[in-house]
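*Asks:* Kindly return the folded structure for what I paste below:
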Amino acid sequence: MLSFCVCLHPSALPTVEVVSPQSPFYSGDAVTLRCDIPKYTDWHQYVWLKDNSTVPGKTNQTITITLPHEAGQYQCYRRREDSSVAPYMSRPVKITFTALPSATVVVVSPQSPFYSGDAVTLKCNITQYTDWHQYVWLKDNSTVPGKTTQTITITLPQEAGHYQCYRRREDRSNTSSLSGPVTIKNNDKLVLVYANKTWMEALQYCREHHVDLVSVSSEQIQHWVEGWAKGASSPHVWLGLRYSCNLGIWFWVKGVTVCYDNWASDAEREQGCARRVGAVGRDGGQWVSLEETDKLNFICTNERKSVSVCQGCVCTYVCVCVYLVGCVFICVISSLTLF
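*Replies:* From the prediction side, this is the model:
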């Protein structure tokens, strides 16, 4: 008895094709697959297999699966009507998914600390892949309308808050992961008051509404002061800096002498009794001595500290400390008239 072997060329085998979307696939993607049967049209039922097991209810040429729970290895074949010929199985196609890319919010400019009036530029970075078409920004957990680009600019203080971002992919329902929050707020240790007042009026205002006129006892505080001063409406801004003609020293209103300084010149510092109060320049941030009757913007501090450090010498809030050789200092009770 003769037997015949029916051989099928590989090109005639069924194939599983990915219709949409194209890889890479992400959690939440709905992936459409198609079973292509070359030649012949008299097939009446498609059969789909996932990981070598028949998928119930999937009998059409195209099927849609949802990731991640339907990820796996897919194959297909089709039965011919009224035929006992064994079906030919497609080669397997593995459908896997990738974790959603991470989003991060980066501050482009300026660097912190931020000040009232600053325009802060933020950037949403997506580390993997580029086929994402729209950025979404959130402020304090609410979507920010009109902010759909990778970089945005916000203005302080009215747009201060906690910022997050993510990005949508074109024609897909899923998104990147939501970034962690980045807090953008202006430096609230200091406040610039735009009203023009004399030095004494400014001192009184700060003590009534805040804590005091600012004392610049370190380079860091000087940096903060320069940032605030840039937004002033007057060419100079009052500091809590005063000259005592009785003692022949410059001192801060919080009760310490000047250790750190940023005078524009020695001549400014040596004005002494001629110009008895200090201010910082809006442009450049250097200190000048001025008449206390001038009317300027001023910077108040919201920090209340009872102890300061002056070149290694501890000075109490109620004293003016004069630094001498070997850290010997004279403590003058603040009730004395130093002005």
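*Asks:* all contacts plus neighbour counts: C-alpha atoms, from now on.
*Replies:* Will do.
*Asks:* count of residues packed around residue 238?
*Replies:* The number of residues packed near residue 238 is 35, by other CA atoms under 10 Å.
*Asks:* so how far is residue 48 from residue 15?
*Replies:* 11 Å (CA to CA, to the nearest Å).
*Asks:* One more sequence to fold, the one below, so I can look at both together:
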Amino acid sequence: MGRNITLVGKRLCWSDALLYCRDFHWDLLSIRGPEEQEMIDEMVSSAPFSLTSHLWVGLRRSILGTSWFWMSGDPMDFTQWEHGSHQSSPCGSMASMEPSTWRQRSCEEHLNFFCYTGPTDGENQVHFYSSTREKQ
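*Replies:* Below you'll find the predicted structure:
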């Protein structure tokens, strides 16, 4: 896979989790296929600390639309959305109790999250504006 994935024990809102990952790793995790989802599910099941019911990943919904994208700029070729999930929030997570299930969650929830580092040049990373920072 070529990426190092870290399950972070801190519990942050989605935007703070994104900025934490970009400060200390590379980005919130994007899940690019079923093999990666399976590996992530294994990490969740063997976590060395108690997890929140959902975990932030780098999923974001277009503010004025219904399409989702990865903040890393990775293509959205693979999805694991919960059936019947409504889209009232622009922040995406994965369930920690039900492996391989993605759900939208309130961006303000404080959840554990996944960061990753790996070979990448950063050209596709989606810019995220934060009113609390001059530059992210």
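*Asks:* before we move on, the earlier item: pick out whichever of residue 15 and residue 48 of structure 1 has more residues nearby.
*Replies:* residue 48 (25 against 21).
*Asks:* Now that one: which helix or strand?
*Replies:* strand 43-50 (DSSP states H and E).
*Asks:* the helices in the stretch 201-339 of structure 1, which residues?
*Replies:* Per DSSP state H, counting those that start in this stretch, the stretch 201-339 of structure 1 carries helices over the ranges 219-229, 266-269.
*Asks:* tell me which residues in the longest one are buried?
*Replies:* By 16 or more other CA atoms under 10 Å, the buried positions in helix 219-229 of structure 1 come out as 222, 224-229.
*Asks:* do the same with stretch 114-133 of structure 2
*Replies:* For stretch 114-133 of structure 2, by 16+ other CA under 10 Å, it's 114-117.
*Asks:* on that earlier part again, tell me which of the helices of the stretch 201-339 of structure 1 sits nearest to residue 93 of structure 1.
*Replies:* Residue 93 of structure 1 lies closest to helix 219-229 among the helices of the stretch 201-339 of structure 1, at 60.1 Å (CA to CA).
*Asks:* Among the buried residues of stretch 114-133 of structure 2, list the two that are farthest apart in space.
*Replies:* It's 114 and 117 that sit farthest apart of these, by CA to CA, at 10.4 Å.
*Asks:* Pull up the overlap in contacts between the two.
*Replies:* residue 5 (CA atoms under 8 Å, 6 or more residues apart in numbering).
*Asks:* Contacts only, for residue 120 of structure 2.
*Replies:* Taking CA under 8 Å, 6+ apart, one finds nothing in contact with residue 120 of structure 2.
*Asks:* Closest to residue 258 of structure 1 out of the buried residues of helix 219-229 of structure 1?
*Replies:* Of these, the one sitting nearest to residue 258 of structure 1 (CA to CA) turns out to be residue 222, at 12.6 Å.
*Asks:* Look up how far residue 301 of structure 1 lies from that closest one.
*Replies:* 13 Å.
*Asks:* Settle this for me: residue 19 of structure 1 is touching residue 30, isn't it.
*Replies:* No: the criterion here is CA atoms under 8 Å, and residue 19 of structure 1 misses it with residue 30 at 10.8 Å.
*Asks:* Those two: who's more crowded?
*Replies:* residue 30 (19 against 13).
*Asks:* looking at the alignment, what does that one pair up with in structure 2?
*Replies:* Using TM-score structural alignment, residue 30 of structure 1 has no partner in structure 2.
*Asks:* What is the neighbour count of the nearest residue to residue 30 of structure 1 once chain neighbours are set aside?
*Replies:* Among residues not flanking residue 30 of structure 1 along the chain, residue 66 sits closest, at 4.5 Å (CA to CA, 6 or more residues apart in numbering). Residues near residue 66 of structure 1, counting by other CA under 10 Å, number 14.
*Asks:* try the one 10 residues further on
*Replies:* Neighbour count for residue 76 of structure 1, taken as other CA under 10 Å: 28.
*Asks:* what range in structure 2 does the host helix or strand of it sit on?
*Replies:* Per DSSP H and E, residue 76 of structure 1 falls inside strand 72-80. Alignment note (TM-score structural alignment): strand 72-80 of structure 1 is unmatched in structure 2.
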